[in-house]
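Undergrad: A structural model of the following input is requested.
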Amino acid sequence: MVENSPYGAAPLRGSPMPYATVNGIRLAYSERGTGLPVVFLHGFPLNREMWTPQRQGLSDRARIVTVDLRGHGESDAPLWQYTMEQFSDDVAGLLDHLGLQSVVLVGLSMGGYIALMFCRRHAHRLKALVLTDTRAQADTEEGRAGRFQMAQTAYRKGPDAVRDIMVPKLLCPRTLQSNPMVVSQVDAMIARMELSGLAGDLMAMASRPDSVPLLPSIRCPTLVMVGEQDQPTPISDARLMSDRIPGARLEIIPDAGHLPNLEQPERFNQALWRFLSSLD
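TA: Okay, the predicted model is just below:
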């Protein structure tokens, strides 16, 4: 156990705690390493396994925590409306469970929306923030309509139909053509989604508030990352955030789409570690 750590004590080795009961549900999580705690929030419609390259590549230098958000992976998937406020409070509850007072929060895509809501509700618990392949703007009317249609598709046809829609959006053409292992990993994560989680996510994303006015008030060190070929949240969205958050850095990951941490894990980890190692 790590004693007298400013970030809270790590669990005893050999005594894993894979679940936390938070806000009336069970959240599955994984952690590895000691020191600076870095909490990773996955995107839609994935789970904590998307962060495997980061857990493997950075846990010798930091305490890496990954979580299955409600509705995903091994966490509970209650049938009810989900909100970004609820997701962010789940994350705060997990930090309480782990005894973590201050963390670096890394959010990708939907995880970035949750991280921005965490800034609104729990900013005092942020040591630093990493927003990757996400956007601050709320959905347009067209975007909300698209989420409604995807929910109907999921209801009628199941996760396989969502996978067919999402995989070409999540991965760049090079990955789709030359990295079948990553494609298979993404396929498998989407296949595990339950309908309640899919619908809940889509409602939460469609109803999230505009976070652009929030950006100038973010005071913690911030890194914005984006895949060079990201389609859902392109470089222009990343630049908007990095330009408006005081002192924010921008990292563009070449030869990657919406999931640069899986498509270019070494480049992603190097860029992330440069930022983490610069923190006091």
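Undergrad: Only C-alpha atoms from now on, for both contacts and neighbour counts.
TA: Fine.
Undergrad: just the strands in this protein please.
TA: Assigned by DSSP state E, the chain shows strands spanning 19-22, 25-32, 37-41, 63-67, 103-108, 126-132, 222-227, 249-253.
Undergrad: and the longest helix seen in the chain, what does it pack onto?
TA: In the chain, taking DSSP state H as the definition, the longest helix is helix 141-157. If contacts are counted by 3 or more C-alpha pairs under 8 Å, 6 or more residues apart in numbering; DSSP states H and E, helix 141-157 sits against helix 159-170, helix 195-206.
Undergrad: Just say which of the strands of the chain is most tucked in.
TA: The highest mean neighbour count among the strands of the chain, using mean count of other C-alpha atoms under 10 Å, belongs to strand 222-227: a mean of 26.
Undergrad: and that strand, what does it pack onto?
TA: strand 126-132, helix 235-244, strand 249-253.
Undergrad: and the angle from it to strand 249-253?
TA: 20 degrees (axes from the mean of the first three to the mean of the last three C-alpha atoms, to 10 degrees).
Undergrad: There's contact between residue 235 and residue 224 in this structure, I believe.
TA: No: using C-alpha atoms under 8 Å, residue 235 makes no contact with residue 224, being 10.1 Å away.
Undergrad: Just give the nearest non-adjacent residue to residue 46, would you?
TA: Nearest non-adjacent residue to residue 46, counting by C-alpha to C-alpha, 6 or more residues apart in numbering: residue 189, 5.2 Å away.
Undergrad: Let me see the contact set for that neighbour.
TA: 45-47, 49, 73 (C-alpha atoms under 8 Å, 6 or more residues apart in numbering).
Undergrad: you'd agree residue 42 is up against residue 114?
TA: No: judged on C-alpha under 8 Å, residue 42 makes no contact with residue 114 at a distance of 9.7 Å.
Undergrad: More neighbours: which of these two?
TA: Per other C-alpha atoms under 10 Å, whichever of residue 42 and residue 114 has more neighbours is residue 114, with 30 against 26.
Undergrad: hang on, isn't that one packed against residue 84?
TA: Yes: at 5.6 Å, residue 114 and residue 84 qualify as touching, with contact defined as C-alpha under 8 Å.
Undergrad: contact partners of stretch 94-105?
TA: The contact list for stretch 94-105 (C-alpha under 8 Å, 6+ apart) reads 7-10, 20, 22, 27, 36-41, 115, 124-130.
Undergrad: before we move on, what about stretch 271-280?
TA: Residues contacting stretch 271-280 (C-alpha under 8 Å, 6+ apart): 58, 221, 223, 251.
Undergrad: here's the other one to compare against:
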Amino acid sequence: MDVQPDRFAAAADGARIRYRQEGRGPVVVFTHGLGSHLEAWEQTVATFRDRYTVLTWDVRGFGDSARRADTMAPETWAADLTAVLDEVGADDAVIGGISMGGVVSQRFALDFPERTRALILVSTSSEVNERAAAGWNARADVVERDGLAQALAPTGPALSYGKEYRERHTDEIAEATLLTIERNDAACYAAACRAVSDIDYTADLATITCPTLILQGLEDALTPPGGSVIMSRRIPGSRLAMLENCGHAIPTERPDEFHAEVEAFLADVA
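TA: Down below sits the predicted model:
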């Protein structure tokens, strides 16, 4: 696909937030996960840009957006997204995200309901239990002490992909893991781990009234299916789609099914 020029929006504190805008039509935002960047959505952008204005962006601390470890928080990330929408002149949008991006999307819908036309939550959760929180904080400790390679190389693939995909795509997974290590700032990565370790939005989900699609891989070891079930029960009228033989990285592991689910949802709400 053609590479679009990078653009930057100015956040409330002056931080530069990188984004790309492609296509025409209703605005749909896709937010990447922890340690990733806007390029992760290239296949999704190519799928939808002929019918929608697709916005992808680098969450603060990642990619080419400002790297300020002391400002990493879901509330800040959600506010940063308003700056991107303001920059492109969008009053509202369909807000989507995977993993940490799903946390950002929930926070955005809670803080800016008037700007949330609909919600797409992929491989994410509204709360982190004590065991998971300990895992996130332990990962942050390893990153701060030993660096990203020590934190990601041993367990990253097992957590991020389902068994079938891991067995068939070992080279691609190794390349993606190396890219994550090379492109990330250790301090920002660790700060993001700590930021997502104590989220608890479950009690507030009933206030989300916009149409919501929830996508979950049944083999997801990073954000297990129970979290999506909780969200689907708390968000009124939400749709839940469970994908068999699929792990955490749904758009990578099952792109055709992912795009079909999103396409059907957008046809109803965008």
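Undergrad: on that earlier part again, tell me the residue in the second structure aligned with the residue nearest to residue 46 of the first structure.
TA: Here residue 189 of the first structure is matched to residue 180 in the second structure, going by TM-score structural alignment.
Undergrad: any idea how far its match lies from residue 142 of the second structure?
TA: Residue 180 of the second structure sits 16 Å away from residue 142 of the second structure, going by C-alpha to C-alpha, to the nearest Å.
Undergrad: before we move on, what about residue 235 of the second structure?
TA: According to C-alpha to C-alpha, residue 235 of the second structure and residue 142 of the second structure sit 35 Å apart.
Undergrad: how many neighbours does the alignment partner in the second structure of residue 75 of the first structure have?
TA: In the second structure, residue 75 of the first structure lines up with residue 65, judged by TM-score structural alignment. Residues near residue 65 of the second structure, counting by other C-alpha under 10 Å, number 19.
Undergrad: thinking residue 65 of the second structure is in contact with residue 16, fair?
TA: Yes: Residue 65 of the second structure lies in contact with residue 16 (C-alpha under 8 Å); the separation is 5.7 Å.
Undergrad: contacting residues for residue 73 of the second structure?
TA: Contacts of residue 73 of the second structure were listed using C-alpha under 8 Å, 6+ apart, and they are 192, 195-196.
Undergrad: Can I get the residues you listed in a markdown table including distance to residue 164 of the second structure and neighbour count?
TA: Shown next, in a markdown table, are the contacts of residue 73 of the second structure (distance: C-alpha to C-alpha, whole Å; neighbours: other C-alpha atoms under 10 Å):
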| residue | distance to residue 164 of the second structure | neighbour count |
| --- | --- | --- |
| 192 | 29 | 26 |
| 195 | 31 | 19 |
| 196 | 28 | 24 |
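Undergrad: can I get those residues in TSV with distance to residue 230 of the second structure?
TA: Listed next are the contacts of residue 73 of the second structure as TSV, based on distance: C-alpha to C-alpha, whole Å:
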residue	distance to residue 230 of the second structure
192	23
195	21
196	17
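Undergrad: before we move on, back to that, nearest residue to the match of residue 75 of the first structure other than its sequence neighbours?
TA: residue 17 (4.6 Å).
Undergrad: Can you give me the distance of the residue lying closest to residue 137 of the first structure once chain neighbours are set aside to residue 136 of the first structure?
TA: Leaving aside its chain neighbours, residue 137 of the first structure sits nearest to residue 210 (5.0 Å; criterion: C-alpha to C-alpha, 6+ apart). Using C-alpha to C-alpha, residue 210 of the first structure is found at 6 Å from residue 136 of the first structure.
Undergrad: Could I get the contacting residues of residue 62 of the first structure?
TA: Each residue near residue 62 of the first structure by C-alpha under 8 Å, 6+ apart is listed here: 33-38.
Undergrad: Show me what residue 256 of the first structure aligns to in the second structure.
TA: Using TM-score structural alignment, residue 256 of the first structure lines up with residue 246 in the second structure.
Undergrad: Next, count neighbours for that match.
TA: Neighbour count of residue 246 of the second structure, defined by other C-alpha under 10 Å: 22.
Undergrad: List the contacts of it.
TA: With C-alpha under 8 Å, 6+ apart, residue 246 of the second structure has these contacts: 161-165, 217-220, 253-254.
Undergrad: Could you rerun that using 6 Å?
TA: Neighbouring residues of residue 246 of the second structure by C-alpha atoms under 6 Å, 6 or more residues apart in numbering: 162, 217-219.
Undergrad: between those residues, which is closest to residue 135 of the second structure?
TA: residue 219 (18.2 Å; C-alpha to C-alpha).
Undergrad: What separation is there between the equivalent of that closest one over in the first structure and residue 257 of the first structure?
TA: Under the alignment (TM-score structural alignment), residue 219 of the second structure pairs with residue 229 of the first structure. According to C-alpha to C-alpha, residue 229 of the first structure stands 5 Å off from residue 257 of the first structure.
Undergrad: Comparing these two, which shows the higher neighbour count?
TA: Using other C-alpha under 10 Å as the criterion, residue 229 of the first structure and residue 257 rank with residue 257 on top: 29 against 23.
Undergrad: From residue 36 of the first structure, how far off is the more buried one?
TA: 28 Å.
Undergrad: rewinding a little: of the contacts of residue 246 of the second structure, just say which sits nearest to residue 100 of the second structure.
TA: Nearest to residue 100 of the second structure out of those is residue 217 (C-alpha to C-alpha; 15.4 Å).
Undergrad: That closest one is in contact with residue 251, isn't it?
TA: No: using C-alpha atoms under 6 Å, residue 217 of the second structure is not in contact with residue 251, being 10.4 Å away.
Undergrad: Tell me which residues of stretch 130-142 of the second structure come out buried.
TA: Using 16 or more other C-alpha atoms under 10 Å as the test for burial, stretch 130-142 of the second structure gives 132-133, 136-142.
Undergrad: mean offset of that stretch relative to the first structure (after superposition)
TA: On superposition with the first structure, the mean distance recorded for stretch 130-142 of the second structure (mean C-alpha distance after the TM-score superposition for the first structure) is 2.1 Å.
Undergrad: counterpart of that stretch in the first structure, which residues?
TA: Under TM-score structural alignment, the match for stretch 130-142 of the second structure is residues 141-153.
Undergrad: OK, contacts around the counterpart of the residue nearest to residue 65 of the second structure in the first structure?
TA: Using TM-score structural alignment, the partner of residue 17 of the second structure in the first structure is residue 27. Residue 27 of the first structure makes contact with 19-20, 75, according to C-alpha under 6 Å, 6+ apart.
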